[in-house]
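Peer 1: Whatever this is, show me its structure:
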Amino acid sequence: MKENNRRWLTICGAPSLLAIAIAALSSPAVAQETLLEEVITIGTRVEGRSATDSAAPIDIVTGEAFVNQGDGDLNNLLRNIVPSYNVNTKPISDAASIVRPANLRGLPPDSTLVLVNGKRRHRAAVISFLGSGVSDGAQGPDISAIPAIALKQVEVLRDGAAAQYGSDAIAGVINFQLKDAAEGGALELKHATTADGDGDQNMIAANIGLPLTSAGFVNVSMEYREQDATSRSVQRDDAAQLIENGNSFVASPAQIWGQPEVDDDTKFFVNSAIELNDAVELYAFGNYASRSTDGGFYFRNPETREGVFATKVLRDEDGDGVPEEILVPLIGDLDASNGIDDCEGFTVAEAHDSDECFSFTEMFPGGFTPRFGGDLEDYALVFGVRGELANGIGYDVSASRGHNQVDFNIYNTVNATLGPDSPTAFSPGGYVQNETNLNIDLTKATEIAARTLYMAAGLEWREEEFKVRMGDEASWAVGPLTEQDFLIGSNGFSGFGPEVVGTFDRDNIALYSDFELQASDNLRLGAALRWEDFSDFGDTSNIKLSGHYVVSDVLALRSTISTGFRAPTPGQSNITNVTTAFTDGKLANRGTIPPTNPIAVLKGGRQLQPEESLSIALGAIVSAGDWDVTLDFFQIAVTDRITQSANQELSDEERAQLVADGISGADSLSFFRFYTNDFDTKTRGIDLVATYPLGDATDLGFAVNWTDTEVTDFRPETMDAMRLRQLEDGLPNLRGNATLTHAGDGWRGLVRLNYYGSYWEAHLDDYSLPIDAGDEWTLDVEAAYDLSESLSLIAGAENLLNNYPDKNPWAGVAGAEYPETAPMGFNGALYYVRAQWDF
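Peer 2: Predicted structure coming up:
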């Protein structure tokens, strides 16, 4: 723990907890009225606590709230309900289109710890190279692999919890609790389509509970889903000009912006437990998921795309004796035995008539737009035993294994150095993430001076393994046209060659202790301490202090202060990648190299260290009449945040060195990035949640989140103005919703009004293309009618009024009609019908 963290604990933590303690001593004992009866399983290791008993804010969302929506992706379903959770469509974002990064409380996805049944969920193999600034370089879990029908409830802990749960819990914790019924079940059929008639989603889902002898259960859930692509595109200006000039081979639109196509989206979950006797229970749960994703890439102009169709030469076009760089057609000499100058100065037409000279306009006269996607596989298994010893010590011993693998594919493109022999479809390789966890958790309650002290302690061992799988040879091969300025590797996403593949791993061990003291009838205090040691960077220690005080039947106060950390992943420390992105208004190849690569070191790269955080939260719980209200303020200061650096320019010598290091496509790199502990931020926010019953069958609920992030320190060598603005303004500061639900005799209905605040986008990650997008409102509705006691028909709409975000003022640059980072999405209305059979 850093010295400044210790100082903050002394200066800030003591007064906030002391204030609660003083109030307890000066006020009469009053029994607290429970505002929410749901029992929580995170944020405390004491059984039976409710959400309003917690010293930290916890959202509890029932499984039905996820099922009763139109979309089939759990990321979108969670965004619709929890205002502090943000995720957008990611139409053209490399691997981020396959596993979309999501943000809780304005922080990147790997700053939120994800649990299933209280056990750590493994992260996805995908690293978000194009993460719209906030998520650049993040490697979070794949939440969309979880089927909504499998969920009993979801708990969102909006508080720093690294001292309790370990790495990643800086922004908070999301715990997905699986259904545990031993009988009954449900079958659901759903069809959804957009108002534009595209983006169809078809889904079948089922859940069944079965007894496991008379003392246990097996609960099984499955979901199969397919999602068509959408297009919210206009014709690019350069493509329109080509067509106007007579090129009839250019597609319309030349480049598609929309949600990717998802095929064979299969999800399977099993949850089970059996009591061996009154004091011992065995449990196991796990999942298997797979899907294929296919999305778009950027258009390659047949007249200007360097390294494929064109090249730069120095010529004195004006005759003033000063040569200037101009673009000319790139013509390859297929017979280099007599030199490579025989085709110099040829026009495209002359090359087409020559057996020795070659232009890629022969294969793609209208240019081409690569299609990129991947096949994802995800599985996990957790098993354990829990119970209570004769001396009252509770125990939970568990082991888990998680696996996530993505194999990429790209087609309608070329490895330009192979000339006419290049295939047009490639398998560039893939990433694999494996994680193994072993846990021993112990609990004990004891009496001290007639007050109950709850104690917990534990041991955890974890191993993370990140693997880079080799691509097919054509995707990274150095072909015969390399010396003629043609680009190496599958264009758009270069394959992983033998020099960059490998397995990178690390392990860590953790010890923790956790205490909660019922200091008086009104006051409860808590403290947690965690020490972890990592094989790659050493150890870290973190602490959390908390308090909950009941002032009266109407008011209760709560406060926490904690330090936290997020360890760099093996993938972030070792990844090498070449992708194509917009830079300064045009396509350019951009690489990511390890921070310890000598070239990265010259630009400020160094061995990654953990991020460290200091979180402070103060909240109030109010029960006034029929109103239940929680209001919470939070502040999260994060130092040494890990992210991709700003673009670093390469010299010819550095580019040659990267080629010598075996990085496919490095010859064409204009820029590169590396992971770095780059900057510090301070994120402040307020969460307001309120519920009010309008009658026996009608409820009104409000949820509002305001979050503001400020970059407080950074290194100018690796952080540019665009990244600063993305981090501070890339997500809406204000999000909220108001929900009205009614359950009538044989029918039910839901109306939800959503608000998305304004935000800023550097379109195409280009600072010269800014978008100041305004706030938006959307309306969701759903109505269900019971045909019988077991069969229901449901119809609804998300964004009923077909609202769209502000138009993109730079639409002609790359064809995106709307801002790609719009927090509400840009597909417009989604209309759906469902049939649900309960048994």
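Peer 1: When you work out contacts or count neighbours from here on, use the C-alpha atoms and nothing else.
Peer 2: OK.
Peer 1: show me where the stretch 201-350 of the chain has helices.
Peer 2: 237-244, 348-352 (DSSP state H, counting those that start in this stretch).
Peer 1: Export those to CSV and append columns for mean neighbour count and distance to Asp73.
Peer 2: Below are these laid out as CSV (neighbours: other CA atoms under 10 Å; distance: least, CA to CA, whole Å):
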stretch, mean neighbour count, distance to Asp73
helix 237-244, 17, 34
helix 348-352, 17, 47
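Peer 1: Just confirm Thr552 is within a strand.
Peer 2: Careful, residue 552 is Ser and not Thr. No - counting by DSSP: H, G, I helix; E, B strand; the rest coil, Ser552 is not found in a strand; it is coil.
Peer 1: And this one, please, so the two structures can be compared:
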Amino acid sequence: MMTLQNKRKFGFSSLSLAVSLALTGTLASQVAFAEEEAKAETQNIEKIAVVGSRAAPRSVGESPVPVDIIGNEEFTKNGATDMNDLFSKVVPSYNVNAQPISDASTLVRPANMRGLAPDHTLVLLNGKRRHRSSVIAFQGAGISDGAQGPDISVIPAIALKQVEVLRDGAAAQYGSDAIAGVINFQLKDNSDGGTIEARYGEFYEGDGSSPMIAANVGMPLTDNGFFNVSGEYKTQDPTSRSVQRDDAQGLIDAGNTAVPVPAQVWGTPETKEDFKLFFNAGLDLNADQTAYMFGNWARRDVEGGFYYRNPTNRDGIYSADGGKTLLVGDLTGDMSGNCPTINVVGGVPDPDALAQVKADPDCFVFNEMFPGGFTPHFGGVVEDSSLVAGLKGTTKNSINYDFSLSYGKNTSDYYIKNTVNGSLGPMSPNTFNPGKYVQLERGASLDLSYFEIDTWSFAAGLEYRRETFEIYNGDPASFEVGPLASQGFGIGSNGFPGFKPEDSGSWSRGNVAAYIDVEKEITLDWLVTGAVRYEHYDDFGSTTNWKLGSIYNVAESFSLRGAVSTGFRAPTVGQNNVRNVTTAFSPNGLQDQATLPPTNPISVQKGGKPLDPETSFNYSLGGVLTLGEFFLTLDYFHIELEDRITQTSPLELSDADKDELLAQGILDASSFSAVRYFTNDFDTTTQGIDLVVSYAPDWLDGANFALAYNWTETEVDSWNPDNISDAKVKALEEALPHSKGTLTWTQELSADWRSMLRMNYYGSYWENHLDSDGELPIDVSSAVTFDAELSYDVNDNWSLSVGAQNLFDKYPDDNPWAGIAGAQYPVTSPYGFNGGYYYGRVSYSF
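Peer 2: Sure, this is the predicted structure:
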């Protein structure tokens, strides 16, 4: 029987290769492993991972928990260019959708791994914690509501050496957020050579064109170091998969020729520009010491659509009584204008009364400015920057150390166009800057490790982090209370009111952490690992978490592994302090919903209280089988998560609530129809299975077949029905497909030609359309799509590829509620709703 020690000594054994193949949680990465098997054996090299252990580096096949390694080449075999979309193609349990009309989530799309929220997955860059985005997902289809995770879309694929995905709870090792797992992006560290790549693609419908150019260059840093830099620039045109809204069509049929067609656009938002720059540098100071530094700067401008404002019944702009009469403003200042009443019958305002108002300078209706209604355009500029510098090496007594300092900043500067501040009447501008959010993180860490003391390995470390969340107020017109406010006109830029000066501020929190990791080879075939981590936060106190893991080689062709751990996720500073007002669809129509801090008096009035951390209990068990060229792995995971943090459902503010708050001096209470806040109000259990099969047959030279399948199910165990609605519970349980899988065939056709064909399966799911609290449910059936790519190496430097995603132009089921808001298809589809997409790629390597 081959031992763990022998495997470390001689490289990939057949078992280690099998587990490496099987644990790669993607079909694409399984293919890569199979293709590289011969190289690995002849060159005696191993695929090793940084995450999962702080002992001496080992192949992923020797890890007590599943660790996937996805090579850079897997990200290039796709037409997508956004890292979120690329990840969803190569990691079955990773889901992301388009977010066409979703406030700030349009700028930084929330993604879900293992059915949990975006901030339940810890993201590392070169093994160091990545800072959060400043965007909080206020409209996250239930699962992502209120989440504030890192923005991985700022990472260009060309900058990556590999990506490691630890599919297990790891808060005891890495701290807060590592509940669903850990994703570690490893930057390229070449000191010479490079690649220039150009791509172009668009949807079969002829829209959504997305040109991109990217480059990576490695340069020496003296004779003992490297400086590797990567850049990417791209744009993307918007798409539209919309039908005309019923109410808008009714206006057109009644003779209103100014109504937009379509009145409301559902599609991929426009990316006006997206620039990314990353660098990675290292310098050997001597035989035992290395200095390193890496960082990035990125800027992206994204603009999406919003809900249509009907010119007869939009509250606060066109009407104050549900569309019975138009809202007429008296501009005299003393109500001496004697403005007439404009009745609306059958969606048509009284033409004589409307003409009288338009002719009277003392009277005003917004039908003069936007006679066909209007649809705001919401967007923002996201800037992201980071810098990490450190020193690592080995002391004379063989203790390895790594000391680093880190800085990360993410800014979301919002804008909204084609809208008005109703209270300003005819003086209202149509473009506003509502303000911005800033997330700032600084940290310092010291990691120490000592390997192989009589089959023991030890590691310990200290970490300090300080997290700051800032709100900057918008331009005055975006929040100003104009002269028509007292007449029923809405206050602030309609659709996204600006942050007022009293909303702005800066809030910070510090935390310190200490951890110990231990690994022990009980026998030559049995490895046991353990970790304990203590953290103290300024706001909610302390937490201690632990983890145990083990791997046992039952036979040369079969291994068992498992782990059990506790974990936590600290409430973010943003969740504790954010203020936001958004327009959302409700059973009572569009309404302005305020998200306020849980300790705000308005929130307290509706039951708000300070947030506590989420806590988790994880366990996993896996087995690996290898029989010649056939590899199979099966991993089960179970995550119990308590005190989960989310936004409440919209809580209506009654007149009695408003009167009581106004009596307390809370003057803006009258501005909101409903309030939401963050709360620890439900518990869940998530469980699932990852199945991976890979087969490289001898009878078909150059071929590899791979199957990867994920099944995940979440059950809401308990919740507060006063804050969490039944529809939100159902969304948490059913808004993502329970099943997702891929079957891939890659083929080396010749020395110069390569092909890939992939079948994608998406299970059925339930959509709470328009976040309507279950009033507009859609049961979306399962679907199968296909991707294909053909590549040709012109010579040693040039390579050409053409391909298609969703080759046969598959769309989701038709939306049965399409006439209400104009969405032709369910908008949360995990494979999108734009249909087929073709692309071409040219690459030059040197």
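Peer 1: which one of the helices of the stretch 201-350 of structure 1 lies closest to Lys119 of structure 1?
Peer 2: Smallest distance to Lys119 of structure 1 across those (CA to CA): 50.9 Å, for helix 237-244.
Peer 1: with structure 2 superposed, average distance for that closest one?
Peer 2: With mean CA distance after the TM-score superposition for structure 1, helix 237-244 of structure 1 departs from structure 2 by a mean of 0.2 Å once superposed.
Peer 1: That helix aligns to what range in structure 2?
Peer 2: Using TM-score structural alignment, helix 237-244 of structure 1 lines up with residues 246-253 of structure 2.
Peer 1: what's the answer for stretch 285-303 of structure 1, then?
Peer 2: Against structure 2, the aligned range for stretch 285-303 of structure 1 is residues 294-312 (TM-score structural alignment).
Peer 1: how about Gly608 of structure 2, what's its match in structure 1?
Peer 2: Using TM-score structural alignment, Gly608 of structure 2 lines up with Gly605 in structure 1.
Peer 1: What number of residues are in the vicinity of Tyr765 of structure 2?
Peer 2: By the measure other CA atoms under 10 Å, the count of residues near Tyr765 of structure 2 is 21.
Peer 1: Just to check, it is in contact with His738?
Peer 2: Yes - counting by CA atoms under 8 Å, His738 is a contact partner of Tyr765 of structure 2 at 7.4 Å.
Peer 1: Surely Ala527 of structure 1 is within a helix?
Peer 2: No - looking at Ala527 of structure 1 with three-state DSSP, it is strand, so not inside a helix.
Peer 1: list the contacts for whatever residue of structure 2 lines up with it?
Peer 2: Using TM-score structural alignment as the criterion, the counterpart of Ala527 of structure 1 in structure 2 is Gly530. Residues near Gly530 of structure 2 by CA atoms under 8 Å, 6 or more residues apart in numbering: 517-519, 546-549.
Peer 1: Of the residues you listed, which are reproduced in structure 1?
Peer 2: For the contacts of Gly530 of structure 2, the contacts that persist in structure 1 are 517-519, 546-549, with contact defined as both residues aligned by TM-score structural alignment, their matches' CA atoms under 8 Å.
Peer 1: and which of those residues is nearest to Ser319 of structure 2?
Peer 2: Trp546 (58.5 Å).
Peer 1: Quick check: which element contains that closest one?
Peer 2: According to DSSP states H and E, Trp546 of structure 2 maps onto strand 541-555.
Peer 1: Read off where that strand ends up in structure 1.
Peer 2: Using TM-score structural alignment, the residues of structure 1 aligned to strand 541-555 of structure 2 are 538-552.
Peer 1: Please give me every residue in contact with the aligned partner of Ser475 of structure 1 in structure 2.
Peer 2: Matched by TM-score structural alignment, Ser475 of structure 1 corresponds to Ser478 in structure 2. The neighbourhood of Ser478 of structure 2, defined by CA under 8 Å, 6+ apart, consists of 421, 432-434, 492-493, 497-499.
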